[in-house]
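In: Provided below for reference: sequence and predicted model.
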Amino acid sequence: MMKKRDYRPKIHFSPEEGWMNDPNGMVYVDGVYHFFYQKYPYDTSWGPMHWGHATSRDLIHWEHQPIALYPDELGFIFSGSAVYDTQNSSEYGTNENPPIIAIYTSHHKDGLEQQSIAYSNDKGRHFEKSYLNPVIKNPGISDFRDPKAFWNPVRRCWSLVLAAQDRVFFYASQDMKNWEKTGEFGPEGNHVKGVWECPDLFPIEYKGKNVWVLVVSMTKASEDDHCKMQYFLGDFDGEKFLCTYPSDEPRWLDEGFDNYAAVTFQNAKDVLLMGWGMNWQYAAQTPTEGYCGQATLARKLSLTEVDGALTLAAAPAGLEKFRHSSYPIENHTTIRTETFGLKVSGKGDAKICLKNSVGQKLKIYVTDTKITVDRTMAGYKEFSEHFMTEKYSISTAARKKDGAWNLELVFDVSILELFAEDGVDAISTVVYPETPYDRISWKGDLSVELYEIDA
């Protein structure tokens, strides 16, 4: 019988109550990060979707705000995005007080999906829906959703990318109200089958040039049926994405089970990406009290070369002041906090283990060829027939670099985010230890530093 305890993470955002899934409408305005998200406030399972809202100045401490968008006659408020319309191109604000424009999917109970907009003139506290909705009507297909708007530097206008079954569509607009379709990408260039969801398109500067990154979440993304996020690298010609850096294999953004629907903050100085730290296969059964779901940490994205191939790299954002206070620890060290980071460097095979007083263990293995996170014995798991299977217990990432290696692990009560080899691989996984992990041990030639995170 599970011992009940509070599994709510301290630095990973979670709703005060009710259900949450996909991040939505993430935008940075006047020093504040606005985080909207799919929310059902009346139960801890999925229901008619609203947009929840939270704000932060440091990506670690979040303040809950009133619900931003409620369902209406066009349907539930499904996923979408928001932009800070600094030039007031929409004319929903003024030049002195630019509006935030949200664009989202209206999902009718009969399945019809169309795109709608809403605007805020008080920095995201209240939104008014446009009388023009829907601003992008359905072209006669299912799975037509999740618009992610961005500034188009080629046409000097707004563009958006949205999911359309096994591909993405691109649209452009001068005013966020009137949209024209400009192109498509996929399924050519994609190596796995599945419905595409929650796309995002953004540039990252690399060696003086902008490389465009297209991220797509996939409900059944791989041969093992896991929900995963794939990314493509290339160019944006103002009309559509071009995959000019093709790969013979899928590029996965995270090899864990618990990072999905991740998108970036519009208008932020850095490329910052946050996802839903959960998995559709067992999200509604997790043993959390009064709420369900959490976000991942924000990740600062960059590009690097590995064996001559461009690769995304990620680092946890907002933890810099804690990381600077890291200190070396010995094997079998006692841990006195449930929220901490570990910086590990080593060579050769290694095993790292987080343990608690009832014998539960979260294990991380490193070999010459792969990095593995094993939650088989990590804690309570009988709440879900999926969660307790081997298929959903062991995450593996193939190593992209040879020789010596480094890991950064951020653990927060019930969720682990692992960044391997300067962030070119990531593994996110939730666990439910029945008592807190209080010891760390390892085998192998390792140097380990700990930093405590005071939330």
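Out: That came in fine, so what should we check first? Numbering: from 1, shown residues only.

In: from here on, contacts and neighbour counts on C-alpha atoms
Out: OK.

In: And the strands in the stretch 301-450 of the chain, which stretches?
Out: All strands of the stretch 301-450 of the chain, identified by DSSP state E, counting those that start in this stretch, fall at 309-316, 327-328, 333-334, 339-355, 361-366, 370-374, 394-398, 405-412, 415-420, 425-430, 439-452.

In: Tell me who's in contact with F13.
Out: The contact partners of F13, taken as Cα atoms under 8 Å, 6 or more residues apart in numbering, are 60, 62, 294-297.

In: alright, now check it against this:
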Amino acid sequence: MKKTLNKILSISVICVYFGSCDSNKLGLISDFETEELVGWNSTGDLSLQSYKTELLPKNVEGFVGAGVLNTGHDHPEKMGTLTSPEFIINKKYINFLITGNRGYNAERDCNVRIVIDGEVVKFAPPTRFPLVEWGAIDLSEFEGKTAHFEVFDKSRKHFIIIDQISQSDELALGVEELSFKVSKKYLLFPVSKGGAQYRFRLEKEGDLSEQFVVEMKDGEPDYWAFKDLSNFQGKEIKLRTYSPTSVKGLDKIYLSNEVPDEDKFYKEKERPQFHFTSKTGWINDPNGLVYNKGVWHLMYQHNPYGVIGSLKHWGHAVSTNLVDWTENPSSLVPDDLGSNHSGGAVVDFNNSAGLQTGDDKTLVAFWTSAGHFSTPSSRFTQSISYSTDNGKTWRKYAGNPIIDFIAGRNRDPNVLWHEEAKIWVMSLYIDDNEYAIFNSNNLTDWILTDRIIMPAAECPDIFQLNLDGNSNNRKWIFWGGNGNYVVGDFDGKTFDIEGEAHKTHFGDYYAAMTYSNAPDNRIVQTAWLRKWPFPNTNFRMQMSISNDITLRTSPDGNPVLYSYPVKELESLRTDSFVQKNISLTQTPFIPDFKAELMDLNVIAEVKKNGVLKMKVRGEEIVYNRNENTISYKKEKIELLTDSDTQEFRILVDRASVEIFCNGGEKALFLAVGVDANNKIVEFTSEGAKSDLSKLEIFSLNSSWAKM
């Protein structure tokens, strides 16, 4: 193994980086070394005075010289803007040293901007305070234009500290880098939760391969993150930072053929046993769900380098049964266009994109290049990648992005083939409550055809279902990230909404997506359970179970979605308890059955004024007949079926409880940590008498048993 740590030693980082301290050669816009910000304009609470570097907290390291621009680290409630004098864009990048935001999504109201002719054309958020790093904005498309640099702080919680704003044809990078000749399978990173969030660039033989963030600090790490280098063998790689000071923990990064504690993966006491989780790291939205040649592909938002949201990769897992999953290396990694945010995937049966190379049909994935989160920063645009070997390897399309910035944080492209119109359709979130629909013949060139307003945001999905199983009465569904959906007609270009928005899924069920090309005309949906009950694990967040989605006429006459666990889940069932005609009182009925992982089926008869209480692993699930509601924890849902007979399916894992009511007319998903020592269930009745017509309890095997 060859490992080289290079340090760039300098008195003034920026002088060494650009090779000179002559401001004209630097393309210097401002270094804030004068007391007054000459030529700058201010609004709001912000003053035109530089801030003395010596007054910054001692843990803020890396700024150059005696002064910086500071919107108020000690008074973040201050708001306003600071705008530079005009300058002509004559270099590819604007580089700057920066820190500030404490929150992940603060870029909406706390950022730095490039303004041309009164329009904000690009912007970048600060890094995490107190870490100081180089930031950059790519301005190559605006060469020759006259611009202003604006510091925009309209947040009462966040702030910006910035220095050394200058133009250059090269990115400003950190004072340290690592070089390796790859001879082993993994590159290992020491993760220290709560450490400084250092940004890295991984280059392979001079070309950018990946951007990512790792929390690191001095001392022993909490665990080791890993990069699979199977496709890098024999290559020269370089790990570069954006830090103007030494990176704590950098010297601990090394090559290895083994991942420390890999034998403990999926054996952790907090690990969900039949819900998908990654080996390590943070996960959220399911992405690129597609079925092809007997394989279900589950891709998902993933930070493989830590348990914070940070720069998103697309994780990738595969299954033949929606129950047993194998995690593969990431299918997408962040690049200079941005973090890889959510989107969908299709099988290009007709080779519309012209990317097929052999007999296998091409898989095409659509995703948002979230440019705010990478360096250099840019707008959110839409991109594609493709696989010609059924998802084993993926390539990014050379013509990315395929859709330029539209508005807001436009994102989450999802695509389907509209058979009647013989056209590809993309749904895309725009901003606020607005979505858009596009058409394409080739999956790369897209035309806007419709805009939709609905009470939802993010993660759209469009799919078609038979109403009440009638293939002659098919309806289209437009789905939003929060689970609200509308029913309507759709000719491939315009979506005509019928009636009001509905909601079937409640609780922590978010950013759900259906599998493209699912067999037997199934609509199979999976969501992210967006809370996590165990803060100390080295893996964070989980997916819901997979659900079969159907469209039925509700008791009040509306077409609504029903959601029910996929049949494949029953393959995990082992021991069982079955009993009929159980009379309930206030004295608990406790079945002679214990299990850690449970699948319960309850058919209850609850008269008016009656309350049925089902205590599962120590927590009560309550059905109130007069209210016709089911409640668990802080959630309460009104049901559609207003009848004395109620049916409940309850799934219990180590980190979740999922409740399906009356065949799936309503479903509640909660990420909760159940009592590990309480493996019984109890049933009681209050008020009018309640009975259980039938009770089935199954213990479940772990889906990770083969790991």
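Out: Alright, I've got the coordinates. If you're wondering where the values come from, they're calculated on a predicted model, not measured in any experiment.

In: TM-score of the superposed pair?
Out: After superposition, the two chains reach a TM-score (TM-score structural alignment, normalised by the length of the first structure) of 0.85; 404 aligned residues with a Cα RMSD of 1.9 Å.

In: mind putting the contacts of F13 of the first structure in TSV, neighbour count, distance to A317 of the first structure and secondary structure included?
Out: What follows is these, written out as TSV (neighbours: other Cα atoms under 10 Å; distance: Cα to Cα, whole Å; DSSP: H, G, I helix; E, B strand; the rest coil):
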residue	neighbour count	distance to A317 of the first structure	secondary structure
I60	16	9	coil
W62	21	14	coil
Q294	24	16	coil
A295	27	13	strand
T296	26	11	coil
L297	25	7	coil
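
In: burial of the residue mapped onto N267 of the first structure from the second structure, as a residue count?
Out: Alignment note (TM-score structural alignment): N267 of the first structure maps to N517 of the second structure. Using other Cα atoms under 10 Å, N517 of the second structure is surrounded by 20 other residues.

In: Can you get me a residue count around the nearest residue in space to N517 of the second structure that is not next to it in sequence?
Out: Nearest non-adjacent residue to N517 of the second structure, counting by Cα to Cα, 6 or more residues apart in numbering: Y291, 5.5 Å away. The tally of other residues near Y291 of the second structure (other Cα under 10 Å) stands at 23.

In: what helix or strand is the counterpart of Y291 of the second structure in the first structure on?
Out: Taking TM-score structural alignment, the alignment pairs Y291 of the second structure with Y28 from the first structure. Assessed by DSSP states H and E, Y28 of the first structure sits inside strand 18-29.

In: which residues make contact with the following helix or strand past that strand from outside it?
Out: Per DSSP H and E, the first helix or strand lying C-terminal to strand 18-29 of the first structure is strand 32-40. Strand 32-40 of the first structure has contacts (Cα under 8 Å, 6+ apart) with 18-28, 46-59, 68, 77-79, 124, 265.

In: Pull the contacting residues for Y623 of the second structure.
Out: 611-613, 629-631.

In: rerun that using 10 Å as the cut-off
Out: 604, 606, 610-614, 629-632, 636-639, 646, 648, 685 (Cα atoms under 10 Å, 6 or more residues apart in numbering).

In: Pull out the buried members of the residues you listed.
Out: 604, 606, 610-614, 629-632, 636-637, 639, 646, 648, 685 (16 or more other Cα atoms under 10 Å).

In: What is the equivalent residue in the second structure for F419 of the first structure?
Out: Using TM-score structural alignment, F419 of the first structure sits opposite F660 in the second structure.
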